[in-house]
Structures are given as C-alpha cells and as structure tokens.
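Undergrad: just coords:
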C-alpha cells in the first residue's frame, strides 16, 4: 500500500513538473503578448468558420427542401466566399503572429543561455563536453520552438474548432451531443500514458543527440591527429554508436506516436458511429429538420480532423517539455560566485600565498598542499617543475578561475575573495600555452573585450613590442586579416605573438605567462623575450616555464613538485644548493648538449 502511495505521489510530481516547466516556458511569451493575442484572435476567426460551414450546409439543405433556391442563389455563394475569406485572414494572423512569438521566445532563450554560459565557473566547462553545450543551444531550443509554434497553434486552432463544433451540435441536439463527453476520459487515459513515454524518449533522444555532437566536435578539432594516427575507423565506430542510439530512441518515439494516433482515432470513430446510428433512429430524427440532420452529421464529421490533430500534438508538446527541462536546468545552474565588494582600480601587485591547499571539484587528491609563498610587487616569480606538479594551478588561482579550499591568497594585503571579480581580473593579463584566438580580425583579437576602444596606433605599438608587426605587415589586409577559428590560418608562433600583444596592450600590473614562448622558434623567442623583459619591468609576473633558460633572471624561482614548493630562491642560490632545481637544470642542459 505504501509503495502504491509513493508511486502515485511520484506520478503527481511528474505531471506537476511537466506543467510547471511548460508554464515557465510560456513566461517567455510575455514580451510578445500583443502578437500572441493577435494569434489567438486569428485562430478564433478560423475556428468559428467551421460551425459556420455546418450552419451554411443546414441553410442550403433547407433552401433546397423548401423550394426557395432562387432566393438563396446569390446569398449562398457569397456566404461561402465570406467564410473562406475570414478563414484565410484568421490562418494568416494565427500562423504569422505565432511564428513571431516563437522566434522571439527562442531568441530570448538562446541569449539567456549564452549569457548564463559566460558566467559559469571553470569547473563546469572542464566537466561538460563542448558538444553537449552546443546541443543545448541548438537542438534543445529547436524542440522548444516546435512546442511553442506547432503545439500552441494546433491546441488553439483545433481546440477552438472542436469547442465551436460541439457548441453548434449541442445547439441542434444536446442529447445526441452528450455522447462525445463519454469518450473524453478514455482519450485522456491514452494521452496520459503516451505523454509519459514521449517525455522519457525525448530525454533519451536529447542525450543521444549530445553524444552525436560530442563525437563530431572532437573529430573536427582533431582531424589532423585522426589522419596521422589512423583513427578514421575508431572515430567512425564511435559516431556510428552515437547515431545508432539516437536512431533507436527516435524510432521508439515514432512507434509510440504511430500507435497513439490511430487508437484515439478509432475511439473517436466508435463514438461517431454510435452518434450517427442514434441520429438515424426515427424517434430522434423526427424532431429535426432535414437541414438540422445534415448539419449535425456534417459537424460531427468535421470533428474527426481537429481531434486527430489534437492527439498527435502530444508528442511535440512532450518533446518541448523535455527540451525545456534541459534548458531550465542549465539556466538554473549557479553562476560564478562573486563574493567580493572591494573595488580595485589599479593594484600594486603584492601577492602572497599562505597555507594554501586546493583540490579540483570532484577530485580527492590535492593539486596544491600547504603552499606558502610571497611575491613583492614588481618582482618576477618563476614556477618550474615536472608536468602536473601544480604550477599552472598555483597561477590560475590568482584570477579566481577556482576558489581556494583552505588557506588564503592575498593581493596587496587583501584576500582575493574580497575584491569584485571584474575589478580583480582587470588587473591581470594572461598568456596561455594553449593560445585562444577568436574568429575575427587580427586587430579584434589584440584589442579584445575590454580593450576594444584601443586606437589602431596602440594596437600597432603592442604588436611591435610582441615582435608581431613584421608578419602582420606582410599580410595583404594587415590588421584586418581574418585569423580563422582559433587562429587556424596562422602559425603557432604567430598565434603566440598575437596573444602576447594582447597582454602587452592590456598593460595590467599583474602578468601571468604560462609557457608564453613555447611555440616560438629560437629567433622569435629571443626577440619576444626581450619584449617580455621590458614588459615585466615594474610589473608582478608569474612565469611558468619548462625552458629554464627563459627564467634565469627571475627574482624568485620556486620548484613545485606534487603540489608543494620543495625549493625556492634565485637561480644562483638554487644551483648552489645542488637540489631539485640543479638536477632539472643539469638534465635540461645536458639534453641540449646532446
């Protein structure tokens, strides 16, 4: 008994959840309420013409049976033209205005999702494949537009038509019309079962579609690796499995839909057959004129099409609700926390880590353990160590890509959590090992985001300082040259120099260089290093490097191993210790000598 009660509660919650999701979705209609009301008015015009046709049919039969054809000869054709003219106007108003509403809804949803996406914490992007995000922005929103346009369109147009026809039938003979009320609960049970299955299958299809976009996105980005390492067959199998899962779920959806519609149609047909059988009873038909009888049967026959379409709309509606569930779950995610209240116009750049411990979300092992380190303003800190030792993590905590678990990180004697996030990041410039460029011009990539108001002269000066102006001048369009997706039309060294030019243009007091010269040839590296040395003057710099030759002049060198600082000092001091740094130095330079 308890299990049955629990099951009933769960069913009620699912129904309530579906309704609340759809009502929340309809909340996006509010800005377009005028178009929505015009659409409703259009469908009222359309649906009112169905009973008008039945009434016109009654009039024609009565005119013919009474022998007054001459009087109705002009009126009937004009009435027919009027009915179809009003239907046409209603169809146009309903369809166009509803399409306008739906496109506005999808526009608002997509912009809301993108606005949410750029505020999400870094941990979300690390755990969510890019293909899934793209599927939410494209596939899920397309399902929503169907549920707003097609579903509401059918519900309004066909629903009002059913109401109008039933009302007219009740007007002619209410006893016969009541028969239809008995089949409505049966239809409701069929629709209820189908709704749950549609929703469940729609969620499966969405997940499968996310898998398709995941594999496709990875194959596009890694096409060179696929070719070199013979991954064609492996990626083909992965894509086949993803598409197969999508196809399987889609076919189950179509099977349910294919069974749902004829079952309901058959129930309606049974009720119509009974209705006509009863209407043909002389005891009943004797109280009706010939026109009434024909009009009643005609109106009953007209009910079949709108009722069939009303039942078929259920699958579209459930797809939209399932898509809305995915979209609203995304929109309800917590944005990046900004707990700060302190403004920071321009920081001095005095940084200190005190007893800092950090682990990535979902990971048990600490990436950093009890790190204590001080970096005076204007000085250069070099972080060295093996890959995965925690160097990048130590630097990435400064712009608060992640929040510290234990301990504190201070800038200018203020906890970084106390600064407003935007103000904190305005004081930091970053050059990653994996350079990120956007599909725009060279000028747009150097003067990116908050730097967009920089003059062309300032952009050129930054490019010169980064040793990038030489190759930019050789390009036909110069600064207006398109770089392609992630700078694919440029070489690795050119991309790196544009990223350095962007950091130079920002002129921030804190500079983070994560393998900033790794993609440069020896000649460019030397020129860039000179530019960086000049850039780093009077700026607090954290440089992460594998090439120890690039950081020998650093004020402080910290050797990081397994998330801890094992050695710290200047280049000469650490060599004199003959410890971990000396071992790395000797190993690297012996490799170069060989």
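TA: Noted; the coordinates are in hand. Note that the coordinates shown come from a computational prediction; the quantities given were computed from them, not determined experimentally.
Undergrad: drop to CA atoms for contacts and neighbour counts, all remaining ones
TA: Fine.
Undergrad: Quick check: residue 589 vs residue 282, distance?
TA: Distance from residue 589 to residue 282, counting by CA to CA, to the nearest Å: 110 Å.
Undergrad: Mind giving me the packing neighbours of the helix or strand residue 64 falls within?
TA: Assessed by DSSP states H and E, residue 64 sits inside helix 33-66. If contacts are counted by 3 or more CA pairs under 8 Å, 6 or more residues apart in numbering; DSSP states H and E, helix 33-66 sits against helix 69-72, helix 75-117, helix 152-172, helix 290-302.
Undergrad: export these to JSON lines and tack on distance to residue 268 and mean neighbour count?
TA: Below are these laid out as JSON lines (distance: least, CA to CA, whole Å; neighbours: other CA atoms under 10 Å):
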{"stretch": "helix 69-72", "distance to residue 268": "35", "mean neighbour count": "12"}
{"stretch": "helix 75-117", "distance to residue 268": "25", "mean neighbour count": "17"}
{"stretch": "helix 152-172", "distance to residue 268": "13", "mean neighbour count": "21"}
{"stretch": "helix 290-302", "distance to residue 268": "10", "mean neighbour count": "21"}
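Undergrad: out of residue 589 and residue 282, which sits in the busier spot?
TA: residue 589 (13 against 10; other CA atoms under 10 Å).
Undergrad: Now do the one helix or strand that one maps to: everything it contacts.
TA: Using DSSP H and E, the element containing residue 589 is helix 580-593. Identification of contacts with helix 580-593 by CA atoms under 8 Å, 6 or more residues apart in numbering yields 385, 547, 548, 559, 566, 567, 574, 575, 576.
Undergrad: In helices, which of these appear?
TA: With helices taken from DSSP state H, the overlap with the contacts of helix 580-593 comprises 574, 575, 576.
Undergrad: for comparison:
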C-alpha cells in the first residue's frame, strides 16, 4: 500500500512538473481544448441527426403522405442530411485544428525541457559525469523527451477526447432515456476500466521481463561478434551459438507469455463490451416494440455504443504507455534535481588577471573522505615562469589542474590568482583565463578547423591558420585531401597521438590564456614526437605562467621551479640541478627512468 501511494505521489509530481512547461503556452492549450470539445460535440451530434432522419423517414412511410408530404420529405430530410454532413466535417475539421494548434505546444515543450536538461548537465560537477555512464545518461534523456511527447499526445489526442465523449454520451443517455441505459453504460465502463488497469499492470511486468531478456540476448550477440577474433582463436563458434540459443529460448517463452496475456486482455474487454452492447440493444428493441422508443432511438443508442467502445479498445495500450512515459519523465526530471557541487557565490566578481601569479595556500583535498589526495599544500606559480610538478602515479598531480579549473572545490585552504580567491570569482571568467593541453585529448567528430576554432568560436580563418603554423601542423594539414575541413573522426581517432597533441596546442594558442597547464602532455608519445612537442611547449610557454604536470622527467629539466609530490605532499622543491644534488626522491625517479631508458 505504501509503495502504491509512493508511486502515485511520484506520478503526480511528474505530471505537475510537466504542466509547468505546458502552461507557458496556455493560450494555445486553451484553443486546442476548445477545438477538442467542439469536435466531440460534433461527433456526438452525428448519431443524433441520424436518429432524426430515421424517425422522419419512419413516420413518412407509415403515413404514406400525399404530394405535399413528398414536398415535406424533400425539404426536411435534406436539411437534416446537410446538417449530418456538416457535423461529420466539423468533427474532422476541429480535430485537425486541435492537432495543428497543439503541435507547437508539444514540440516547444520538448525543446524547452531538452535545453534545460542539456544546460543543467553542463553545469553539474565533474564527479557526477565520472560516476554516470554516458550511454545510460543519453538513454535517460532520449526516453524522457520521448515520454513527454508520448504523454502529451496520448492525453490530448486519446484520453481526454475519449473522456469528453464518454461524458457527453452518458449525459445524453441520462437526460433523454430511461435510467437503465445510463446504469448499464456506467457499470460496463467501470468494469472495463478496472479490468484493463488490473490486467495491464500484470502485463507490464511480463513485458519488462521480455525486454530484459531481449536486451540480454542482443548484448550477448553483439559482445560475441565484437570479439570475433577471440571466438576464432579458441574455435568456440558452437559454444557461442549455444549461448545465444539459450538466451533466445528464454526470450521466446517470455514473448509467448506476453502475447497470451494480450489475448486474455482483448477477450476480457470484448466480453464486457459485447455484454453491455447486447443488454443496451435488447432494452432499446424492447422500448421500440412497446412504442416507448422510436427506430431512430435504436439507431442512436447503437451508434453511441459503437462510438464509445471503439476508442476504449486501446485503453490497455494507452495505460501501459502512459505509465512508461511517466517513469521515463521521472528519470529525466530527476536529472534537473541533481545539485552541482561547485557554484558561484552570489554577485561573484569577474577574475582580473594582471601578472598571472597562482598560489596554493594550505590546500587539502580528497575525492573520498576516507583517503586524502592533497595534504596542506603551499606553493606558487611564478608569473611568466614555468613550474613543473613531478611524482609517482597516484601522487595527486593531475588533481591540481582540476582544482585550478575549479571542477572541484578545495576542502581546506584556498587557491589565489593575483590575490583573488578563485571561489570568489565566476567560474566562466576563471576558465576563460586558463588553457590546458590534457593527457587524454578528446576531439569532436567534426572538422579539424572547427576543433581548433572551439577555443575561440569568433576566430577568423587567418587566426586559425596562424596557430596551425605555430603548432607545426601546417605540413600535416597540407597533406590532407580536404585540408582543415577534414573530419577527424569520433574522439579524434583518425589522428595519431602527436597530431592530436599539436591540435590541442593550436587550440590553446588560439585561446590566448594567461595561465597554461600541460597535464602529462607527452606521456603517450614516442621519443621523436616527444622532443618535437617539448620544443613547442617551451616556445609557447615564454612569457606566460605555465604549469607542467609530468611523469617523464626529461620533459621538465628546463623548468624554472620543480615540485616533487609524494602521497599528496610536496617533499622536494628546486631546479633540476638543485634537486639532483639533494639526492632524494627526485634523484631516485631520475635514476629509475634513466635505467629504463625513459629519459
């Protein structure tokens, strides 16, 4: 019972939130609902006019009118027939008008929600994106936006029209006929809706199981095909086929149960409808035989029943789809409720950089409270000079770049740029003054030009070509058939490691930042590429505050100041020569790399 109330409350909250987006277009919604009501009035009016036509013809035939009667027959039914035709046209016309008016509401609402979610995701912390699977995230967004469209369309185009028609028909029966007609129709509707909801809830669990088995079979098949060579190496084609067959058999059984449950639902619905229609027609025929009802009344009541129960045949599908849509929208809206860890303070100032002096003052940080990453750090990046951070893997070196960019906030201490605590300035102004060449360079599946221009979307083609030359990409670009318009592939996979590094350097040059960060920028390169990139790093760092985070010590021997990290602390500091003379951690790292020929 508690679960039922919880689910009901969640559904209500989701629908309430959806309504806030729809109400932005309340004028269009009002016009669409008016069109809907007018369409249903016309729909109900069709059998009413048909009744009048049948009654008139019946009376005319029974009296066998004279020539004057024939004139009446010609005049009166023509008016009714024209009215009948107009009602049919009005029913369709107002329905189409409703769709035309509401189409913009549906699509605009989907767009508004998609934009808000997309913007919110970009403002969420790095921790959220590292913990959330991208595929799962995109599926939640896709299903959620589709759920919005499905919910709105089914509600306006199926459920609400049927509800209005039911009210009009039952109201007409209650006012114009014996209570028995109203009672039979109402009781049948109650049984029909209750039966449909109960069976559909049962079918939903079967459908969910079938979908899970379908996903299991498909993922197994894809995994097997992706590991085609491994299957061949171990001669396991028969084993893979047997595994796939087991999954398919499980899915087959679930699919048969699901189809059987659909037949059970349809048979039950048909039985309720057939019973109700039979009882109503029986009562109507009895009324005609007793002269309490006319033949036109019989036609009207029968037409009402057909008109009423045909759309109800889809109630099970609608109910299931709406439940699924609400569940999908709940996941989508839950993304909007995620709180970001890093926020700007109220009325935050813009960062003003004069020299580019960056200072860590007693900074401590941890991703997990149980394990500290940085412990009470104090160091300075001297304006216009190159500072290097070295140490073993896991020492906390790359975390520094994330803290400077303010992807995370420090737990203790503060980071200052030219005397300004970075917590007190806007994130946008902070990040606009920093440029980075990361260890793992990921490019958009777009042209080389657009990937470089991403650093400054207003840059001219001349500026782009200038940084291409400065980053030694010119020869490479000229060798490409499409030049700078060449698409680099997903994540830049069409480029080599060295080429991607040069693209990253070109981007940084185009951005013209005050502070430069090189985070393991040459770790994945061979010796030849490393020497070329190291030369470029040295060149573009001139006159800028630069931080080089490195594992290979050969890349930082020219740095003005080197800090040696170990277990989240600075254990040594000085120039390359000074550190070698200290005969400590730095010398041990240098010796190990020299022996491994990694220098």
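TA: Perfect, I can see it now. Values in this document were obtained by computation on a predicted structure and should not be read as measured data.
Undergrad: circling back to that earlier point, mind giving me the PyMOL command for buried ones among the ones in helices among the contacts of helix 580-593 of structure 1?
TA: The PyMOL selection below is limited to those of these classed as buried (16 or more other CA atoms under 10 Å):
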select buried, resi 574+575
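Undergrad: Out of the ones in helices among the contacts of helix 580-593 of structure 1, the closest to residue 296 of structure 1 would be?
TA: residue 574 (100.2 Å; CA to CA).
Undergrad: which residues touch the aligned partner of the closest one in structure 2?
TA: Using TM-score structural alignment, the partner of residue 574 of structure 1 in structure 2 is residue 579. Residues near residue 579 of structure 2 by CA under 8 Å, 6+ apart: 572, 573, 586, 587.
Undergrad: Can you tell me which of those are buried?
TA: 572, 573, 586, 587.
Undergrad: which residue in structure 1 lines up with residue 164 of structure 2?
TA: Checking with TM-score structural alignment, residue 164 of structure 2 has residue 160 as its match.
Undergrad: ok, now which ones touch the spatially closest residue to its match that is not a sequence neighbour?
TA: Distance criterion CA to CA, 6 or more residues apart in numbering; nearest residue to residue 160 of structure 1, sequence neighbours excluded, is residue 47 at 5.6 Å. By CA under 8 Å, 6+ apart, residue 47 of structure 1 lies in contact with 87, 157, 158, 160, 161, 164.
Undergrad: ok, 10 Å please
TA: Taking CA atoms under 10 Å, 6 or more residues apart in numbering, we find residue 47 of structure 1 in contact with 41, 86-87, 90-91, 156-165.
Undergrad: got it, and residue 271 of structure 2?
TA: Residues counted as contacts of residue 271 of structure 2 (CA under 10 Å, 6+ apart) are 192, 265, 277.
Undergrad: In the stretch 251-400 of structure 1, mark out all the strands, start to finish.
TA: 351-358, 368-375, 380-384 (DSSP state E, counting those that start in this stretch).
Undergrad: Would you mind getting the average deviation of the shortest one from structure 2?
TA: Translated: strand 380-384 of structure 1. Here strand 380-384 of structure 1, set against structure 2 after superposition, deviates by a mean of 1.7 Å using mean CA distance after the TM-score superposition for structure 1.
Undergrad: That strand: how far from the chain's middle?
TA: 39 Å (CA atoms, centre = their mean, to the nearest Å).
Undergrad: Can you give me the stretch of structure 2 that it aligns onto?
TA: Residues 386-390 of structure 2 are where strand 380-384 of structure 1 lands when matched by TM-score structural alignment.
Undergrad: Repeat that for the first one.
TA: Strand 351-358 of structure 1 lines up with residues 358-365 of structure 2 when matched by TM-score structural alignment.
Undergrad: What's the average distance for that stretch when superposed on structure 1?
TA: With mean CA distance after the TM-score superposition for structure 1, stretch 358-365 of structure 2 averages 2.4 Å from its match.
Undergrad: How many neighbouring residues does residue 338 of structure 1 have?
TA: Applying other CA under 10 Å, we find 13 residues neighbouring residue 338 of structure 1.
Undergrad: Mind telling me what it corresponds to in structure 2?
TA: Using TM-score structural alignment, residue 338 of structure 1 sits opposite residue 343 in structure 2.
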